[in-house]
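*Asks:* below are the sequence and a predicted model for it; my questions follow.
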Amino acid sequence: MSANPQKHRTGLDRVWHAFGYSLSGLKAGWYEKAFRQEAMGSFFLVPLSFYVGQTWLETALLMGTVVLVLVIELLNTGIESAIDRIGPEWHELAKRAKDTGSAAVLLSLLLCIAVWAAAIYANFFA
């Protein structure tokens, strides 16, 4: 028998509870300043992607890069929370975990900026 009684849920009951946990995760992410800033940007960029994108594929790519930033930021927040739970003392592996999570956020932001810049240039200046 599993130590976690939640693992025995099946069907729609499991889906419903998983949805609740996901909403809790979004709520927890909202308390992080970086996630709030990126989410506020996404409230502007996602609708703008319908104007900038000339095809459904371009629109999906523009939206996808914005959502990817949010996903990576949530994962980074999860890593940081897990490390912080272990303890406040400095450790090289804890630093490495936090730094690599931060690097993942940076790369997702650079990808988002590059895709948006390319689409804007191609659709409005070329």
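*Replies:* Received the coordinates, thanks.
*Asks:* alpha carbons only for contacts and neighbour counts from here, please
*Replies:* Noted.
*Asks:* which helices and strands does the longest helix seen in the chain pack with?
*Replies:* Scanning the chain for the longest helix, with DSSP state H as the assignment, gives helix 56-86. Under the contact definition 3 or more Cα pairs under 8 Å, 6 or more residues apart in numbering; DSSP states H and E, helix 56-86 sits against helix 11-30, helix 33-52, helix 92-120.
*Asks:* JSON lines for these, including mean neighbour count?
*Replies:* Below are the helices and strands packed on helix 56-86 laid out as JSON lines (neighbours: other Cα atoms under 10 Å):
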{"stretch": "helix 11-30", "mean neighbour count": "13"}
{"stretch": "helix 33-52", "mean neighbour count": "15"}
{"stretch": "helix 92-120", "mean neighbour count": "16"}
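*Asks:* in CSV: those, plus distance to residue 64.
*Replies:* Formatted as CSV, those follow (distance: least, Cα to Cα, whole Å):
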stretch, distance to residue 64
helix 11-30, 18
helix 33-52, 9
helix 92-120, 9
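*Asks:* and the comparison structure, right after this:
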Amino acid sequence: MESPFKGKTGLRRVLNALVYSMDGLRAAYKNEDAFRQEVLLAVLMIPAACLLPVSMLGRALMVASVLLVLIVELLNSAIEAAVDRISLDHHRLSKRAKDIGSAAVFIALLNVVVVWSCVLIN
């Protein structure tokens, strides 16, 4: 069964998407400790990137690497919620899905370290 909102077009679709996105950000912030921690890091690191004496490209890479962590965390949280919606029972495939999502967040965090190190050392 398809969503009844799938057929919306134009400005109505854009407004619906904006509302759903804000709902998702609020839900993640309210329910996900890791997302709140990463938002705090972003609130500290993005202004720092803007104030540091680095090239515009370096600054863009630094900010993008931090935003990527938030994006990956949102996707990881969505995976976890979907898996938990299906069943809270322990299952090897549920564990695999959650572990892979967690690994994606870990790699995004490593990416921040690498990008910031490269920009600041250069």
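*Replies:* Cool, got the structure. Note that the coordinates shown come from a computational prediction; the quantities given were computed from them, not determined experimentally.
*Asks:* superposed, how do the two chains score by TM?
*Replies:* The pair, once superposed, lands on a TM-score of 0.94 when counted by TM-score structural alignment, normalised by the length of structure 2; 121 aligned residues with a Cα RMSD of 1.2 Å.
*Asks:* and of the helices and strands packed on helix 56-86 of structure 1, who's closest to residue 69 of structure 1?
*Replies:* Residue 69 of structure 1 lies closest to helix 92-120 among these, at 5.3 Å (Cα to Cα).
*Asks:* and that closest one, how far out from the chain middle?
*Replies:* From the chain centre to the centre of helix 92-120 of structure 1 is a distance of 11 Å (Cα atoms, centre = their mean, to the nearest Å).
*Asks:* packing partners for it?
*Replies:* Helix 92-120 of structure 1 is packed against helix 56-86, with contacts defined by 3+ Cα pairs under 8 Å, 6+ apart.
*Asks:* matching residues in structure 2 for the helix it packs on?
*Replies:* Mapped onto structure 2 using TM-score structural alignment, helix 56-86 of structure 1 spans residues 56-86.
*Asks:* tell me the average deviation of that stretch from structure 1 after fitting.
*Replies:* Here the mean offset of stretch 56-86 of structure 2 against structure 1 after fitting is 0.3 Å, by mean Cα distance after the TM-score superposition for structure 1.
*Asks:* list the buried residues in that stretch.
*Replies:* 58-59, 61-63, 65-70, 72-77, 79-80, 83 (16 or more other Cα atoms under 10 Å).
*Asks:* ok so, going back, indicate which one of the helices and strands packed on helix 56-86 of structure 1 is closest to residue 4 of structure 1.
*Replies:* Closest approach to residue 4 of structure 1 among the helices and strands packed on helix 56-86 of structure 1 is made by helix 11-30 (13.3 Å; Cα to Cα).
*Asks:* which residues sit against the closest one?
*Replies:* The contact list for helix 11-30 of structure 1, computed with Cα atoms under 8 Å, 6 or more residues apart in numbering, reads 35-36, 74, 77.
*Asks:* for those, which one is nearest residue 115 of structure 1?
*Replies:* Distances from residue 115 of structure 1 to the contacts of helix 11-30 of structure 1, taken by Cα to Cα, are shortest for residue 35, at 20.3 Å.
*Asks:* residue contacts, the closest one?
*Replies:* With Cα under 8 Å, 6+ apart, residue 35 of structure 1 has these contacts: 29, 70, 73-74.
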